[in-house]
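Participant: Need a 3D model of the sequence below.
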Amino acid sequence: MHDERDPSSRQLPARLRAVGPGWHRLLADLHEQLHAQHPGYQVDDLKEKFGALRIKVIGVPDTARPQVQALVADAEVQSAVTCEFCGAPARRRRRNDTCATAATPHGHGTRS
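Facilitator: Coordinates of the predicted model:
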């Protein structure tokens, strides 16, 4: 459980367990960029959807929103070609009704 009064409890480092370890470096880099410019930023939502990251950031001034959205969008695009399990280059793979971004060793039994 995290302390809602502590802004860092709602930032990316505190939310890494929500997604695969292969994406943790992408999120650490995004955190560094966001925190340098907006130390009070908060993550409202962090999840995997259709084999890529989905990130919703709040707590930034309206004037900074386009810049923050661009940083978030870049991380989301990078996640779509980064293995969510190991961080290696990867591609989206489908299995039954699910989608994951996985490197070849993790994608056995799936089809693209």
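
Participant: switch to C-alpha atoms for all contacts and neighbour counts from now on
Facilitator: Fine.

Participant: what secondary structure does residue 101 sit in?
Facilitator: strand (DSSP: H, G, I helix; E, B strand; the rest coil).

Participant: one more to line up against the first:
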Amino acid sequence: MMTEPAPTAERQIPAWASTVGPGWAALLNQLHQNLAALAPDYQIDSLSSRLGGLRIHLADRFDEEGEFDGDFADRAGALTDAAEVASEKTCEQCGQSGQPHFHGDQTRTWIVTVCETCRARSRTP
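Facilitator: Model (predicted):
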């Protein structure tokens, strides 16, 4: 019987948290706790910021017999969906209530979710 390797910390949320703004840390911490309660060996395929919100993709899980764990996929998917929706209403910089805003320069434009205080702060030279 082949055993699966131990979960690697670099494939779980805490290792990816520095790739997004500090205001989303509480959202990611709660998501990590919820996912670890479902499956301590969960793994992230990717975690990023896109269009003013978090985008989280989990790796598929399989049971001891090699069968796809659909229950985990459904339950974990609901958790990641909720975190993504919450991020679109949470300031990425400070964690207060925020909303998506266009931000940019001469060469490109992107969307960030920030509160009015952090938005004003970023405009001040």
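
Participant: List the TM-score for the superposed pair.
Facilitator: Scored against TM-score structural alignment, normalised by the length of the first structure, the superposed chains reach a TM-score of 0.87; 107 aligned residues with a C-alpha RMSD of 1.8 Å.

Participant: give me the stretch of the first structure that the lengthiest helix in the second structure matches.
Facilitator: Ordering each helix of the second structure by length in residues (DSSP state H) puts helix 70-87 first. Per the alignment by TM-score structural alignment, helix 70-87 of the second structure matches residues 62-79 in the first structure.

Participant: which residues make contact with that stretch from outside it?
Facilitator: 23, 26-27, 30, 33-34, 52-55, 57, 101 (C-alpha atoms under 8 Å, 6 or more residues apart in numbering).

Participant: Going through these, which ones are buried?
Facilitator: 23, 26-27, 30, 34, 52-55, 57, 101 (16 or more other C-alpha atoms under 10 Å).

Participant: With secondary structure and distance to residue 77 of the first structure added, can I get those in TSV?
Facilitator: Rendered in TSV, the data for these read as follows (DSSP: H, G, I helix; E, B strand; the rest coil; distance: C-alpha to C-alpha, whole Å):
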residue	secondary structure	distance to residue 77 of the first structure
23	helix	12
26	helix	10
27	helix	12
30	helix	12
34	helix	17
52	strand	7
53	strand	8
54	strand	10
55	strand	11
57	strand	16
101	strand	12
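
Participant: Check these and tell me the two furthest apart.
Facilitator: Between any two of those, the greatest separation by C-alpha to C-alpha is 24.6 Å, found for 34 and 101.
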